[in-house]
Each structure stands twice: as structure tokens, then as C-alpha cells.
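Peer 1: generate a structure from the sequence data that follows.
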Amino acid sequence: MTDLGVAVDGVPEIDLTDIEVLRDPFTAYGAARERSPMARIQIPGIGQVWVVTRHADAKAMLSDPRFEINADSFTPPPGIPAECLPYMRTMAEMNGPEHMRLRRLVAPAFSVRRAAEFRSRIERIVEILLDSLPSNGEAAGDGSVDLLRHFARPLPIEVICALVGIAEPDRPRWRDYGALVAAGVGQGFAEAVPGIINGAKAAIARRRDEIADDLLSDLIRAQAEDGDRLSDTELVTLVWHLVLAGQTPTNLIANSVRALLAHPDQLTALRADSALIPRAVEELIRWCGPTLLTIPRYAREDVELGGVLVAKGAPVTASVAAANRDPRAFAGTGAQPDQLDIRRTVTPPGHLGLGHGPHFCLGSAVARVETEVALAGLLRRFPDLALAALPEEVHHVPDPGTWRLASLPVTL
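Peer 2: You can find the predicted model right below:
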């Protein structure tokens, strides 16, 4: 078990270079949570960062306007060409009216209703990908298939391209960009930025000539009706950011499949009752969702949080890994918070796996439906689906911010 350092003020300090923290962040952050509502970490490029460890405090911080996301919250890779920089300030680092203006323009396309209407298209995409699995080749010599590479990774880019309105001829380049983002390659992303920006411009130009029933067409119409609502630069930025941000379900789907295959009792229950799938997805987001730490916020003034004084300008993040297993929030909703329980009662306070507050995940409804459809398709089509390795041999990437697999070898 990881030994937590403790500063002279009694606040736990978590070493993000500790291999045990990277291997099992849930235990490390859980230990910190039970010792204190606040901890500290060091993040390269940012420095010392406060970490909120308990659910109630994390939820409060994420919705408190005194903590804001800004340009300092992100550490873009070096080497992005100067002409591309105007397109790099996304909605994610905006606050207040500026953030809400852009969010309101795109929110209808990501509503619960729209996600439900889009389910049949997601089902068709899932079926196509599942059809290709046995012959998708590159199965290992033992007959296993990497479900991350051949299913969980390509699915979200196909879904988001269809939802946003990226035309079929333009999708191959976005598949490449999506794979790059999903793999977490920082410098590779910087090198791809010019192509990404040009790809967004090309998608907009094509849609101006071929208006359809999709988000991009809606944004073009909104701009034509009132140019003050959306500038050309904002439109290009929205397109590339929405498409690439749509890769979130990649790691959620892969983590979910691995968790179910490593918990046969849960898998058996889900196979026996497919009506449990929506509840199971909520539990899987809580228990093994990809977000470990939220994007850092910065205090706009001195704020007392979790019993400590956070000075003006200090960065703060929430440990989703700790908050989502906080017994103060989840002890009465089913099994113990550290246990996976797909029958867990879905009641307030709810998990923070998709964020909270003004920057709550815009695509949360789509991500839920996408994961539901993916799991339902896999379980229906492959009754003998199993890990092609011991659970402890299916490794996660040593990433302190995101819980993601390096691969997911399975037998079909």
C-alpha cells in the first residue's frame, strides 16, 4: 500500500510519480480522503495543487464560481504554430456569460432527448464494428482480439462525426485524429493541430453547401441568422473541439468491459437482466470511470475549502477517484462504495464521473447511451466473451489524470 506523505499542517501529500499511486489511484486517494478532506499533489507545468478528496466538498467546489477554469488550467504541448493559436481557446477554458453563450448553441444537440433519438444510429454503428471483429485481423496468435483498438476506440469517433455532421469523405482524417487523442499523445497532437484546424474548416465549408440535420448545420444557420452569436474562429474551434472531446467514451467502454469480465457475478447478473444496463452504466462510471482528477480550477479570491484556506490564485482539483467512493455519500446506496454493484440504487448525491457545475460534461447523455448500446451489443453477440489474460495482467497506462487501459485482449 502507498505511504502518504503528510505536511507539517497535517495535509496528506500524494506523489504522482509513485508507481503504486499510478497502479491503484483509488486506494491512494481513498486513504487520503479518510485522513483529510484536502490533499496536495505536484502537477508538472502547474506546480503544487490542492486536491479535494470528499464528495460533498468536491461537488461544492465544482459549482462554486470562485473557482474558475482558465488558460492556466491547461498545459498545451509546445510547437503549435502561431497561426493556429486563435483556434486553441476552447469553450472548456471559458467562464460565465462567454461560456454559456457557446454552450447554449450546442447543448440541444447533446440533450437527453436528442441522445435517445440518436440511439438507433449508434446501434447501427455498433453492429458494423462488431461484425468486423472476427475478421478485423491483427488478432494475436492466441486468437485474442484487442477490444480497445478494434471496438472501444473507433466507436466514439464514428458516433461524434455523425452527430456533429462530419461528411463521410472527411471522416478518415478524423479517425486518425481521434486515435491520437485517445492514445494521449501530447506532442503528436501538437504536430497534428494544423491538419485538425484545416479539417474543421473543410467540414464547415462542405456543410455550407450541403445543409443537413446535424449540429454543424444548426451552427451554420445560427451564424447566418445572427453573426454576433458565433464568429468564424469560434465556429472552427467548436467543430474540432467537439469532435475530439467526443472520445471520452473510449476509455469508459474499455474500463467497463474489463470490470465486468473481472467480476463474473456482476456480468452474470447483467446477462440475465438487460434492463439493468442503464443502472450498470451509472455504477461503472462511478466505479471505474476514466476521470481521476478534474481539470484544475483557480481560486479567484481567498476561499476556505475543506477546512483549509485556499489562497487567491491557487490551483484546485477534485479527486473523482476518491469522491466517487466516499462512504459519506454512497454507504447507503448498495454494497460498500469500493465494491462494484450494478444493482446499486441510483439516488442523490450521484457520482461525479461526468463532472458537476457549469462545466458538467456536455456529451454526458450521448456517452451514457453509447456505453449502454456498446455493452448490450457485446453481451448479446458474444456470450462467451472473456478476458484473454488474468485481470491483473490487463494493465492501465500510468497516467495520473486518466484511468485508461493500454489494451483489452479478449476472446470472443
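
Peer 1: going forward, measure contacts and count neighbours with C-alpha atoms only.
Peer 2: Fine.

Peer 1: ranges for the strands of the stretch 201-350 of the chain?
Peer 2: 297-299, 303-305, 308-310, 315-318 (DSSP state E, counting those that start in this stretch).

Peer 1: any chance of those strands in JSON lines, plus mean neighbour count and distance to residue 231?
Peer 2: Shown next, in JSON lines, are the strands of the stretch 201-350 of the chain (neighbours: other Cα atoms under 10 Å; distance: least, Cα to Cα, whole Å):
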{"stretch": "strand 297-299", "mean neighbour count": "23", "distance to residue 231": "27"}
{"stretch": "strand 303-305", "mean neighbour count": "14", "distance to residue 231": "36"}
{"stretch": "strand 308-310", "mean neighbour count": "14", "distance to residue 231": "37"}
{"stretch": "strand 315-318", "mean neighbour count": "27", "distance to residue 231": "31"}
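
Peer 1: next, the second sequence, to be compared with the first:
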Amino acid sequence: MPPTPVSPTGIDAPAAPLSTALPPSLQDLIGKHPGEPNVMDPDLLADPFGGYGRLREQGPVLRARFMDDTPIWLVTRFDEVRAVLRDPRFVNSPYSIPGHTGPDPRTRLMELLGIPEEHTVYILESLLTSDPPDHARLRRLVSRAFTAPRVRDLRPRVEEITDTLLDELPGHADENQVVDLIEHFAYPLPITVICELVGVPEAYRPRWRNFGSDLASLDPQRIGVSFPVMIDHIHELIATRRTEPRDDLISALIRAQDDDGGRLGDTETVTLVMTLVLAGHETTAHLIGNGTAALLAHPGQLRLLKEDRELLPHAVHELMRRCGPVQMTQLRYAAEDVELAGTRIRRGEAVQPVLVSANHDPRHYDDPERLDLTRQSAGRGEDHVGFGHGTHYCLGAALARQEGEVAIGRLLRRYPDLSLAVAPDQLKFQVRRRQPGAWRLLNLPLRLTRTV
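Peer 2: Purely as a prediction, here's the structure:
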């Protein structure tokens, strides 16, 4: 039996109860089915690395329960997770199951989360939840903004934004010369980049931080108020760009809508903007935060990176593997009966690939709990599933990696004596705020210079 995983940032997972109680709508569903873990179980929220690691060692495919208490299959090991993510027999929408005529099994969760019925379409019919051929059509419309040449062209602007934020960091320090890296660097960098790319004016960008926070809260009251406001806001952005087109993605989507005979609908345009802005800054912000915390907790690896900046691309991959902020994918549904690792998954049943347990699978990695910036891929391409795999591989992965490289590299060069300003166990993680499938620092208090 491999050792129980520890917090990959080097910071102990909180042993105390969750800081905020779950909403009653979700709390009442936990523990109703002994032997079938619920993804909202407190131990999994507080320590997903250890919790899902223990489940992985029980088997590659396990019966469990989703947030709304619906039965799911957890897929926990590297090979099986990759197999599901690239298998077209596992679809993102239940309506892609041949012959499906029943109710949408996802609507109950929308109700529990407080999303008004008239707005559920913006989640249930998005780029993330679509399947071919619609998925290919939608992805093609936005993929040009994220090609390798386009991402390379963005690098000077990413570096400029990074340097400006680093210049401003000392001005955000408190009387003890402590600054919160999440608030003043990790978040502002990616949200500035993605908003400039998509076409969200600077004055509106703080709203998106609030929108993301409200959705992550899983509080039905907050979501019920915030989600419609976000949708109305996106409609207003699109309306403005119709009369004032610019060189941004919203304007490009409007042109595609007009030039393609309406094949890109109004709802699809809204969901694309919503998905790109939210996904385009949340993941990268917490890759920077988690990664910085991990490096500061592993001085040997930090020293190695300072001595050899050519390791930065490897370092970002290893940090995404070991402490990536995204720990699960969207649910998949079996479009037909499928045999997976000796388990029969029936047509229509839901499957939950677990990225965090796959990325720590000792069957695939030597000493997976060790942070090793020199870890080499076993073959061609990236050797982790932090950005997913297959058809729904993260559209913005190249941009996220580039932002991570620029942010961490320049941060360490500008402030070589950077250090944690609190004991590691004092850091509070967003997992304590009841969001399953995520490992995100609420704050990262740092001292920029060494004190005598």
C-alpha cells in the first residue's frame, strides 16, 4: 500500500471541521448511502488528496454519490481516467445518449444550487456540456484565439501585465510588510489577460471576481441572485459590441453569428463568453497560488528552479500535476453499456473522472507525492491530466501554462527572498468553503524580502 497522500503544497490539510456549514439542501444528502461516498463528504472536501487517494486504492471504479445524491461511478486511476476522457462512448450531455427521452438528471442539482429555471440553459447547453458535432462547432469558433502562435503573440502583453503587478506589490503590503499574493497578483494577472482577449472592459472586471466567488460558494441564495445578474451583464456586453465592434473575441463571435446564418445562437454566444472568462482566470490564478505555495514549502526544489530557469516549463507541468486547482472533470454519461476495469457501466449511468487521484497514482508515477521539477514525461506530450484529456482537453491550457511560467519565473526573479508570512498550517483553503473538485488558496500572505 503506497503512503497516504499529503497536501501537495506541503501544507497540512485542515483537520478542523469545515469553516462554513453546507447549505441544508446539500447537507441533508450526505451519508444517506453508507459505503457510497458523496463528493460533498467533509473529509473529501478538507483533504481531497488523501481522501480520493484512499478511494483509488480500493479500486479503479467505485460506486459513489454526486452533490445531489444521484448515483455515480468514481473513476480514480490514471489509465482509467484517461480512457474515459478519450472514449466517445462517454458523453457530456444525457441528450447525446441514443434514445434518451426522459428528464434531464442535471436539473435537480440546478434547483438545489438556486439557479432559476429559465437560466439553467446557460449551464446545461454550453461548450463544457456539449458533445460532437455541436462541441466541435463551438470550439472551432473560439479556438483561433488560443492557438500556439496566438498565445506566443500574447506573451509580451502577459509579461507587461506581470511586471506592472510586481512593481505594485510592495504598495499593497500591510504594516508588517505582508502582501496577499492571491488578491494582488495571482488573480489580477489572468483576469486581465482573459478579459482583454474576450473584450470585457476594465471597469467590469471586479464583477467577474464576485461572480466566480458566488458560484464557488454553492450557496443557493447567493447563486440565485448573482447568476441572473451575470447573464444580463453578458447580454449587455454583446449588445455593446454589436454597435461598437472591436478586435476582441466577443466581436468575433458576433461576426460569426451574423455570417453563419444564425448557427451560433444568442444563448451559445452568452455561454461561450461566460465559460471563457470564468475558466480563463480561475484555474490559472490558483495554479499560480498553489504553485507558489508548493515551491516555498520545498526549498530544495525552489533553489533548483532559481538556479535553472530553463526548468520553468517542467515546473509548471509538475505543479499542475501535484497541486493543480481542478480535481474533477464534468460528469460523463455512458451512451451505451461499457466495460471499464472489470466494471459494467450501464447505458445512461453517470461517471466522474477524478483528476486528483489519477495525478497521484503510484501505478503511473514513481513516488507521486514527491515534488520533482525534473520529472520527465513517460512519452510524448504532457504526462498528467491536470488540464483534462481527449476531446474536452482544456482549450486555454497553452495560455494557462504560459501565464504560469511568466508569473512564477518573474516573481522569483524580482523577489528572490520571497517567503511565507505565516506558518503553513495557518493558510486557509477554499476547499473549506465547500467546493468539491477544487483545491484553492483563499489567500497567500507573503513577505517579499527577508527580514533580519
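
Peer 1: TM-score, when you put one on top of the other?
Peer 2: The TM-score (TM-score structural alignment, normalised by the length of the first structure) is 0.88; 398 aligned residues with a Cα RMSD of 2.5 Å.

Peer 1: any idea which of the strands of the stretch 201-350 of the first structure gets closest to residue 192 of the first structure?
Peer 2: strand 297-299 (27.3 Å; Cα to Cα).

Peer 1: run through who's touching the closest one.
Peer 2: Contact with strand 297-299 of the first structure is made by 66-70, 73, 310-317, as judged by Cα atoms under 8 Å, 6 or more residues apart in numbering.

Peer 1: so which bits of the lengthiest helix in the second structure are buried?
Peer 2: Secondary structure of the second structure per DSSP state H: the longest helix is helix 266-296. For helix 266-296 of the second structure, burial by neighbour count (16 or more other Cα atoms under 10 Å) applies to 268-274, 276-296.

Peer 1: before we move on, back to that, is it possible to get a markdown table of the strands of the stretch 201-350 of the first structure that adds distance to residue 412 of the first structure?
Peer 2: Compiled in a markdown table, those are given as follows (distance: least, Cα to Cα, whole Å):
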| stretch | distance to residue 412 of the first structure |
| --- | --- |
| strand 297-299 | 43 |
| strand 303-305 | 49 |
| strand 308-310 | 51 |
| strand 315-318 | 38 |
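
Peer 1: indicate which one of the ones you listed is closest to residue 282 of the first structure.
Peer 2: strand 315-318 (19.3 Å).

Peer 1: what range does the closest one cover in the second structure?
Peer 2: Counting by TM-score structural alignment, strand 315-318 of the first structure lines up with residues 350-353 of the second structure.

Peer 1: give me the mean deviation of the matching stretch from the first structure.
Peer 2: Superposed on the first structure, stretch 350-353 of the second structure shows a mean distance to its aligned partners of 1.2 Å (mean Cα distance after the TM-score superposition for the first structure).

Peer 1: ok, stretch 155-167 of the second structure next?
Peer 2: For stretch 155-167 of the second structure, the mean deviation from the first structure after alignment is 1.7 Å (mean Cα distance after the TM-score superposition for the first structure).

Peer 1: the first structure: matching residues for that stretch?
Peer 2: Stretch 155-167 of the second structure covers residues 119-131 of the first structure once aligned (TM-score structural alignment).

Peer 1: which stretches of the stretch 51-200 of the first structure form strands?
Peer 2: Using DSSP E, counting those that start in this stretch, strands in the stretch 51-200 of the first structure cover 67-68, 145-146.
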